[in-house]
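**Q** how does the following fold in three dimensions:
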Amino acid sequence: MKIYAETERLILREILPTDVDAMFELDSDPDVHRYLGNNPVDDKDQIYRAIEFIRNQYVKFGIGRWAIVDKQTNQFIGWSGLKYVTDETNGHTNYYDLGYRLIKRYWGNGIATEAALASIEYGFKILGLNEIYAIADQENDGSNRILRKVGFTFIEAFELDGIRLNWYRIQKQL
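**A** Below you'll find the predicted structure:
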């Protein structure tokens, strides 16, 4: 198991096939998917495929979403990290996207912010990136607030699949 980053409270490690139950809890919750297209998963096969996709990203691009693990309990509490996006989004291809998702009982504790900051630092210091992008549903006040708090700048609003989204960027400070 590879650990990519650690913070005061968190371990950010590769997502493993053994994370299937916790990821199912995360992605089967309609509240978690409220701003993600309202399409929660309904069986663990979908989670196994998601884990396989993420693990293939590690091999293909050297990066992918990471499990967020609570240091005190050793529990999977969500995921965060960078993903290399090759599909076109808002006129952009081949870019690094910051994302995060937490099991609902962990919301409101600064975990997404802490994990996002560690992911950004990894992107700039380890991967040598010059910029990272992020997307948030315009109605997701929490996610928009987190992105601004960790240093992202709002670039523009755009629409994807009928959903109004905000496009953000953070650039490496020289």
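**Q** all contacts plus neighbour counts: C-alpha atoms, from now on.
**A** Will do.
**Q** list the contacts of N144.
**A** Neighbouring residues of N144 by Cα atoms under 8 Å, 6 or more residues apart in numbering: 136-138.
**Q** can you select the buried ones among the residues you listed for me in PyMOL?
**A** A single PyMOL command selects the buried members of the contacts of N144 (16 or more other Cα atoms under 10 Å):
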select buried, resi 136+137+138
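**Q** adding secondary structure, write the contacts of N144 out as TSV.
**A** What follows is these, written out as TSV (DSSP: H, G, I helix; E, B strand; the rest coil):
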residue	secondary structure
A136	strand
D137	strand
Q138	coil
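**Q** which one of the contacts of N144 sits closest to H33?
**A** Set against H33, the nearest of the contacts of N144 by Cα to Cα is D137 (11.2 Å).
**Q** hmm, the closest one is touching W167, no?
**A** No. D137 lies out of contact with W167 (Cα atoms under 8 Å); the separation is 9.1 Å.
**Q** make JSON lines out of the contacts of N144 and add distance to H92.
**A** Listed next are the contacts of N144 as JSON lines, based on distance: Cα to Cα, whole Å:
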{"residue": "A136", "distance to H92": "16"}
{"residue": "D137", "distance to H92": "17"}
{"residue": "Q138", "distance to H92": "19"}
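**Q** wait, which of the contacts of N144 is closest to Y84?
**A** Y84 lies nearest to A136 out of those, by Cα to Cα, at 16.8 Å.
**Q** run this one through as well so I can compare:
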Amino acid sequence: MSTVTIMPRGGIAKDAISSHLASDRLTLDLVRDQDVDALHALAGELLVCRHVFAERPPNHVQVSGLIARSTFLHTVSGTGVWAIRRRAGSGIIGIAALWPHQYEAGSPPRMELVFALSARYEGAGFAAEACDTLIDYARKRLGWSVLHSRVDLHNTEANRLLWRLGFVEHMVVRGPTGPLRISALELSRPLSLLF
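**A** Take a look at the predicted model:
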């Protein structure tokens, strides 16, 4: 009898993929169908809507589509959207994602770190903790060497967080709501928050 390891596209072993991640204060769980209402409410918050959904909040059908795409991506590559919850117990306080984005027509997609928190939870370090957890997962479990991020140039707090995480600006491009800063993080370097 032989053992076969199923390798999703991208060469990731199935046992490396995790739909549940945890940090000191947070749990990150891959979004599921039962999260539609909570994600729809989060997407409707002004800043989340502006920075993640290009100013138009998604409807329930679009949120369901996002969950379906996340589930598919997770199955084939270990990526997707995770709901952020406090370990102390709470509903969804934000999202963090490893998501493909094609920067230029004809070029291969690059994997991006995407994050958004409800305004009620900003300023407590939850975004940094969630991002650090996903970066660690991308480095140690998925074996990535680089991770990208696109952030509204005027989103000072998100840009500051990316800098603290070690992301380096590569370029500024025009986005649907204004200029976007494209940054990259070399995952081969040890990760530590830069204060």
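**Q** which residues touch D24 of structure 2?
**A** Contact analysis of D24 of structure 2 by Cα under 8 Å, 6+ apart lists R87.
**Q** which position in structure 1 pairs with it?
**A** Structural correspondence for D24 of structure 2 with respect to structure 1 (TM-score structural alignment): E8.
**Q** doesn't its match lie inside a strand?
**A** No. Assessed with three-state DSSP, E8 of structure 1 is coil; it does not lie in a strand.
**Q** SS state for P179 of structure 2?
**A** Using three-state DSSP, the secondary structure recorded for P179 of structure 2 is strand.
**Q** tell me how many other residues crowd the equivalent of it over in structure 1.
**A** In structure 1, the residue matched to P179 of structure 2 (TM-score structural alignment) is R164. Applying other Cα atoms under 10 Å, we find 14 residues neighbouring R164 of structure 1.
**Q** ok, R164 of structure 1 - contacts?
**A** Counting by Cα under 8 Å, 6+ apart, R164 of structure 1 touches 137-138, 157-158.
**Q** against A136 of structure 1, how distant is it?
**A** Distance from R164 of structure 1 to A136 of structure 1, counting by Cα to Cα, to the nearest Å: 9 Å.
**Q** give me the distance between the residue nearest to the spatial centre of structure 1 and D27 of structure 1.
**A** Geometric centre of structure 1, nearest residue: G99, 2.3 Å, by Cα atoms, centre = their mean. Distance of G99 of structure 1 to D27 of structure 1, given as Cα to Cα: 14 Å.
**Q** also R105 of structure 1?
**A** To D27 of structure 1, R105 of structure 1 is 13 Å away according to Cα to Cα.
**Q** kindly report the same for G151 of structure 1.
**A** Counting by Cα to Cα, the separation of G151 of structure 1 from D27 of structure 1 is 27 Å.
**Q** contacts for stretch 95-115 of structure 1, please.
**A** The contact list for stretch 95-115 of structure 1 (Cα under 8 Å, 6+ apart) reads 7, 10, 12, 25-26, 31-32, 65, 68, 77-86, 116, 119-120, 131-135, 146, 149-150.
**Q** which residues in structure 2 does that stretch match up with?
**A** Using TM-score structural alignment, stretch 95-115 of structure 1 lines up with residues 110-130 of structure 2.
**Q** now the matching stretch: buried residues?
**A** Using 16+ other Cα under 10 Å as the burial criterion, the residues of stretch 110-130 of structure 2 that qualify are 111-118, 126-130.
**Q** taking the residues you listed, tell me the two that lie furthest apart.
**A** M111 and S118 (23.4 Å).
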